[in-house]
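Peer 1: give the three-dimensional model of this entry:
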Amino acid sequence: MNEIIQQFIENSSYKIHTVVQDYETDEVLVHIRADEVFSSASVIKVPILIAILHHLQQKGGDLQQVLTIASENVVEFSVITEQQQTSATLYELLTWMIITSDNTATNECIDFLGMDEFNRYFKEIGLSNTVVQRKMMDFERQQLGLDNETSARDMQHLFKLIYEGKLLEPKWNDIAIDILCRQRSQDSLKRYLLEPVKMAHKTGGLDTVDHDVGIVYTDGTAYFIGVFITEVTNNEKAKQEIGLISKMVYEHVVNKGGKDLNAVVNVMIANLHDKADVLSELVDEALYGMPVEVLEDVDDKWVRIRTFYRYEGFTLKENLDLNSETLTAWNADANDVVIESFADVLTAPKIQSAKIMTLTRGAFIQVVEEAGIEKGWSKVQLVSGECGYVRSDWVQNRVKVYTTTEDLFRQQVVQTALRYLGTPYRWGGKSPLGIDCSGLCSMAYMLNGAYIYRDAKIIDGFPLREITLEQMKRGDLIFFPGHVAMYIGDDHYIHSSLGGNEVNVNSLNPHEENYREDLATTITGVASLF
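Peer 2: Now for the predicted structure:
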């Protein structure tokens, strides 16, 4: 895990500090630049919260006491300022300070104890690099070199104490965690997490820094993650990088190859229908080796499933392997994918040998080591445990989460889409045997480590965001009524079109021979991963 994150960080144009700790095993999974000190931005508000709650616990204070808002504390980026409040309870101040990062509330909280008392308490609990030296929006002190600072290691230490309840009595600790779990800024650590995740965390950002840090609670376990980015020139891109690191960590710690995925596709293509009926609409295709979650045992033939990319449908039980022992090993070890249109799995590493089965592009497979194997061939293991051989050039390591730069991702996703040129149109399809418009786009993204909604829609909880047509770049998606295409540059787009009968390229330029007026004049939106 540490090596994967390190590779991602090396590709970043920013300076990233990060620590990840699995609370179930107590293992520190990632520690990169953990002890370097940096501007804390608004994550300083977490130790401020804990210090005040500790003070109230020790002194018998009241969270409902009302404080008058001092005029010198009124600053921008504040709900209190917007509402022109002149007073608030201490509980309100603490809550707004965390959940909306309210700067006026924070300034009042700093006055409540004073900087010296905060810094004394920080040292007392072992935060050796954390210090508060200015109020929010006090850029004069910042220019004098007096900034609020911390380190990834300090945040790791603080949140571990919060998680274990070692700083506050249960009543007060529960209040702290409750407030942190109500954080409203969800565009960093939670950005690419599809599942509803409980997270006690705090974001922080300035023009040149972006942070998000906290505890991720999952079924039966929890982990700490802190990602702190400095030397930032584009805040939106920095938040994306935090989200990508978070996604990689989540997949490693929580899913561990598939937490809720309790079946795996054992046929070349498993049809997903909208009803438990082979004559009903084909809505999707799950490809060989893909793990799925069985949601409902419908009858002796049918189950309702959810794919690992969160699409649901009905499929025949015969399309799935439901053996729990098989699943555990497969989900952990099937780390390769077929990239050729079709790949025959043969009984021996020579073209004259018998065929075991054929796989399509996108099928998951497990490459296993074999000494002395003939050059150009790879030994692979199937879901059943049977082994065979495929051409080495036809498989590659699965990209579970993309770690490339934006420019490289755009280039690769377009190249992947172009590999489907000429593929026949098939409603609900997503293999070289036949593919529809959203199947083409979702497969191109999936094969490069990004998971968008499978249908021609922009759905909350998935990573695409709407942009303007003028902002569109290669790899972005163009939406039409009931249709989607991928922009590939120079006014051209690739799509699987029922009207064109196959995957082809058309133009938005009316002067081009492959211009399609019916599409160019009915664009409903454009979306980007970036």
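
Peer 1: going by C-alpha atoms from here, please, whenever you check contacts or count neighbours.
Peer 2: Noted.

Peer 1: ok, K171 - how many residues close by?
Peer 2: 10 (other C-alpha atoms under 10 Å).

Peer 1: which element is it on?
Peer 2: For K171, the host element (DSSP states H and E) is helix 170-181.

Peer 1: what kind of secondary structure is E340 in?
Peer 2: Secondary structure, DSSP: H, G, I helix; E, B strand; the rest coil: E340 is coil.

Peer 1: so what's it closest to, chain neighbours aside?
Peer 2: The shortest distance from E340 to any non-neighbouring residue, by C-alpha to C-alpha, 6 or more residues apart in numbering, is to W394 (5.0 Å).

Peer 1: now do I435
Peer 2: G429 (4.1 Å).

Peer 1: follow-up on the earlier one: verify the stated contact: the residue nearest to E340 with D344.
Peer 2: No: here W394 does not reach D344: they are 9.6 Å apart, not a contact under C-alpha atoms under 8 Å.

Peer 1: name the SS class of M486, please.
Peer 2: Once three-state DSSP is applied, M486 turns out strand.

Peer 1: neighbours around it, how many?
Peer 2: Residues within reach of M486, counting by other C-alpha under 10 Å, total 29.

Peer 1: swap in D518?
Peer 2: D518: 9 neighbours (other C-alpha under 10 Å).

Peer 1: any idea how far it lies from S384?
Peer 2: Using C-alpha to C-alpha, to the nearest Å, D518 is found at 48 Å from S384.

Peer 1: now swap in I48 and tell me
Peer 2: Counting by C-alpha to C-alpha - I48 and S384 are separated by 55 Å.

Peer 1: before we compare anything, build this one as well:
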Amino acid sequence: MQYGICNLSIIPVRIEQNDASEMVTQLLFGEHFKVLEAQKKWSKIRNAFDNYEGWIDNKQYEQITEETYSNLENTTISLAADLIDFATDENNQFSTVCIGSNLPFYNNQNLILNTTKFHYEGEIFTKKLSKESIIEIAYKFLNTPYLWGGKTPFGIDCSGFTQMVYKLCGYKLLRDASQQATQGEVLSFIEESEPGDLAFFDNNEGIITHVGIIMKDNYIIHAHGKVRIDMIDHSGIFNLDNQKHTHKLRVIKKII
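Peer 2: Predicted coordinates:
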């Protein structure tokens, strides 16, 4: 088994091994993974955080040892808390770091990515936050444009949004909406929900295709065109701009 780490700010993870293939998710600076299959130009990887698999360009990551991978798995995670910042290496070269990026072996504004030492002066998250913090963190992504497979303030999809918000608060969600819907406890009614709970929505075939974060007073924050706030009722999401329902409610889940 081979192992790797993302040494760039944001790289695409694709469904097939070519540049024109659909992007299904992204790797952020400092995220580590297993290499399941290595080809001349592409590698199929499994992200350590959520076990999500896909193909990445071999030029866009560094190999790490099994020992380093194991140490990363057993080290308290430190996450970048600012929307955008940078880390500086020993040659005074900048690497862009966006919110939710991993800061491997972080200690006193220093971190080590593979064999390179970086200095990072931005804010960080290192511990679990309260459930009340979920909405506060979600607001950081407000008006982020929708991007299929994205999970950054430059572009994000619905499940990338919920996953990143929960990650920043110290909790693990799976990557896709249909996967996230398998987590947590089912709530029977919207009235039972609290701010920070997740609402899932399905299509005409009954497949869960959308997720958002419930707020107080029957509002929901979700990624649809952009990260936006709309109303939610027993039918689904009511879009406040066009005054019509856009998503059909399937289930509400309490994760924490």
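
Peer 1: just give me the match in the second structure for the residue nearest to I435 of the first structure.
Peer 2: Using TM-score structural alignment as the criterion, G429 of the first structure maps onto G150 of the second structure.

Peer 1: contacting residues around its match?
Peer 2: 24-26, 156-157, 160 (C-alpha atoms under 8 Å, 6 or more residues apart in numbering).

Peer 1: same deal with M231 of the second structure?
Peer 2: 218-220, 237-240.

Peer 1: got a quick ChimeraX command for the buried subset of these?
Peer 2: Those of the contacts of M231 of the second structure that count as buried under 16 or more other C-alpha atoms under 10 Å are selected in ChimeraX with:
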select :218,219,220,237,238,239
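
Peer 1: pipe the contacts of M231 of the second structure into a markdown table and attach distance to K128 of the second structure and secondary structure per row.
Peer 2: A markdown table is the format used below for the contacts of M231 of the second structure (distance: C-alpha to C-alpha, whole Å; DSSP: H, G, I helix; E, B strand; the rest coil):
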| residue | distance to K128 of the second structure | secondary structure |
| --- | --- | --- |
| N218 | 26 | helix |
| Y219 | 24 | strand |
| I220 | 23 | strand |
| I237 | 29 | strand |
| F238 | 32 | strand |
| N239 | 32 | strand |
| L240 | 33 | coil |
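
Peer 1: ok, so of the contacts of M231 of the second structure, who is nearest D57 of the second structure?
Peer 2: Closest approach to D57 of the second structure among the contacts of M231 of the second structure (C-alpha to C-alpha): I220, at 36.4 Å.

Peer 1: any idea what sits nearest that closest one, other than its immediate chain neighbours?
Peer 2: I214 (4.5 Å).

Peer 1: counterpart of that neighbour in the first structure?
Peer 2: Match for I214 of the second structure (TM-score structural alignment): Y487.

Peer 1: now do the strands in the stretch 151-256 of the second structure.
Peer 2: Along the stretch 151-256 of the second structure, counting by DSSP state E, counting those that start in this stretch, strands occupy 151-152, 155-156, 185-187, 198-202, 208-214, 219-224, 226-232, 236-239, 244-254.

Peer 1: winner for burial among these?
Peer 2: Greatest average neighbour count among these goes to strand 151-152 (a mean of 28), per mean count of other C-alpha atoms under 10 Å.

Peer 1: mean deviation, it versus the first structure?
Peer 2: When the first structure is overlaid, strand 151-152 of the second structure sits 0.5 Å from its aligned residues on average, using mean C-alpha distance after the TM-score superposition for the first structure.

Peer 1: and that strand, how far from the chain's centre?
Peer 2: Distance, stretch centre to chain centre, for strand 151-152 of the second structure: 6 Å (C-alpha atoms, centre = their mean, to the nearest Å).

Peer 1: now stretch 97-107 of the second structure
Peer 2: The chain centre lies 13 Å from the centre of stretch 97-107 of the second structure; the measure is C-alpha atoms, centre = their mean.

Peer 1: again with stretch 226-240 of the first structure
Peer 2: That offset, for stretch 226-240 of the first structure, works out to 15 Å (C-alpha atoms, centre = their mean).

Peer 1: do the same with stretch 416-424 of the first structure
Peer 2: Counting by C-alpha atoms, centre = their mean, stretch 416-424 of the first structure is centred 27 Å from the centre of its parent chain.

Peer 1: now do the same end-to-end measure for it.
Peer 2: For stretch 416-424 of the first structure, the end-to-end distance is 16 Å (C-alpha to C-alpha).

Peer 1: how about stretch 35-45 of the second structure?
Peer 2: One end of stretch 35-45 of the second structure sits 4 Å from the other (C-alpha to C-alpha).

Peer 1: so what touches that stretch?
Peer 2: Taking C-alpha under 8 Å, 6+ apart as the rule, stretch 35-45 of the second structure contacts 1-4, 17-18, 33-34, 46, 53-59.

Peer 1: what is the neighbour count of the closest residue to I50 of the first structure other than its chain neighbours?
Peer 2: Nearest non-adjacent residue to I50 of the first structure, counting by C-alpha to C-alpha, 6+ apart: A176, 7.0 Å away. A176 of the first structure has 21 neighbours, counted by other C-alpha under 10 Å.

Peer 1: just Q60 of the second structure next, same as before
Peer 2: Q60 of the second structure, neighbours per other C-alpha under 10 Å, totals 16.
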